[in-house]
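A.B. asks: For reference, the sequence and a predicted model appear below.
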Amino acid sequence: MIVRIFGDQQYRLADDQHAPLNDLDDAVVAAVEAGDEGGYRSAFDALLAFVREQGTPLDEDELIGSDVLLPPADLTLEEAGREFTGEGLVPDPVEG
């Protein structure tokens, strides 16, 4: 899975990281829906940190479409309210 963080770069995550990434995304959605500024900031920072720590950065000249697009780290709670809705930005893993 390829994840782009706007204002940062693209990262390749192993398939087995999809479920934990989705869980972190769900935590961001829950905090946004609750209007919890501190919870949002903590959850969003954890989501970005997970991608950066578990992912392998792609070379700048490697052009691959992203499976997941994440907003930049400075996204406000108000802005997040327009991004993190419903299922969030990370599609649910396919069971099978």
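C.D. replies: It's in.
A.B. asks: use CA for all of it now, contacts and neighbours both
C.D. replies: Noted.
A.B. asks: could you pull out the strands for this structure?
C.D. replies: 2-5, 10-12, 56-57, 68-70 (DSSP state E).
A.B. asks: second one coming, line it up with the first:
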Amino acid sequence: MIVRIMGEGQLDVADGHFAELNALDDELLAELESGDEEGFRRTLGALLDAVRRLGAPLPDEVLEPSELILPGQDASLGEVKEMLSDDGLIPG
């Protein structure tokens, strides 16, 4: 799966890592719904770190369609809420 982190670039993340990322996404969604800014910051950082750790960066000159777009580390709670679907940032 090609994942874009806004402001950073694209990474190719194997589908086998989807469960780990989805667990972090569920935690992030709960923190967004409760307005827990501190938890939101911590979990967003953990989600982005996991994508960076599990994914292989695509070269800057390669532009593939992103199957998933994640906010950058500095995104606000409101900005992330606008990006959400019913399933969170990561569908499924």
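C.D. replies: Yep, it's here. No experiment lies behind these values; they were computed from the predicted model shown.
A.B. asks: Got a TM-score for the pair?
C.D. replies: Once superposed, chain against chain, the TM-score is 0.92 (TM-score structural alignment, normalised by the length of structure 2); 92 aligned residues with a Cα RMSD of 1.2 Å.
A.B. asks: coming back round to it: ok, which of the strands of structure 1 comes nearest residue 39 of structure 1?
C.D. replies: Nearest to residue 39 of structure 1 among the strands of structure 1 is strand 68-70; the distance by Cα to Cα comes to 17.6 Å.
A.B. asks: The closest one: which residues count as buried?
C.D. replies: Within strand 68-70 of structure 1, the residues that count as buried by 16 or more other Cα atoms under 10 Å are residue 70.
A.B. asks: Please identify the deepest-packed of the strands of structure 1.
C.D. replies: Of all the strands of structure 1, strand 10-12 has the most neighbours on average by mean count of other Cα atoms under 10 Å, namely a mean of 23.
A.B. asks: on that earlier part again, kindly reformat the strands of structure 1 as CSV containing distance to residue 25 of structure 1.
C.D. replies: Compiled in CSV, the strands of structure 1 are given as follows (distance: least, Cα to Cα, whole Å):
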stretch, distance to residue 25 of structure 1
strand 2-5, 13
strand 10-12, 16
strand 56-57, 19
strand 68-70, 10
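A.B. asks: Nearest to residue 27 of structure 1, out of those?
C.D. replies: strand 68-70 (14.3 Å).
A.B. asks: on contacts alone, who are the packing partners of the closest one?
C.D. replies: strand 2-5 (3 or more Cα pairs under 8 Å, 6 or more residues apart in numbering; DSSP states H and E).
A.B. asks: sorry, back to before: what's the closest of the strands of structure 1 to residue 41 of structure 1?
C.D. replies: Here strand 68-70 is closest among these (Cα to Cα), at 14.2 Å.
A.B. asks: Between the strands of structure 1, which one is closest to residue 32 of structure 1.
C.D. replies: Of all the strands of structure 1, it is strand 68-70 that lies closest to residue 32 of structure 1, at 14.9 Å by Cα to Cα.
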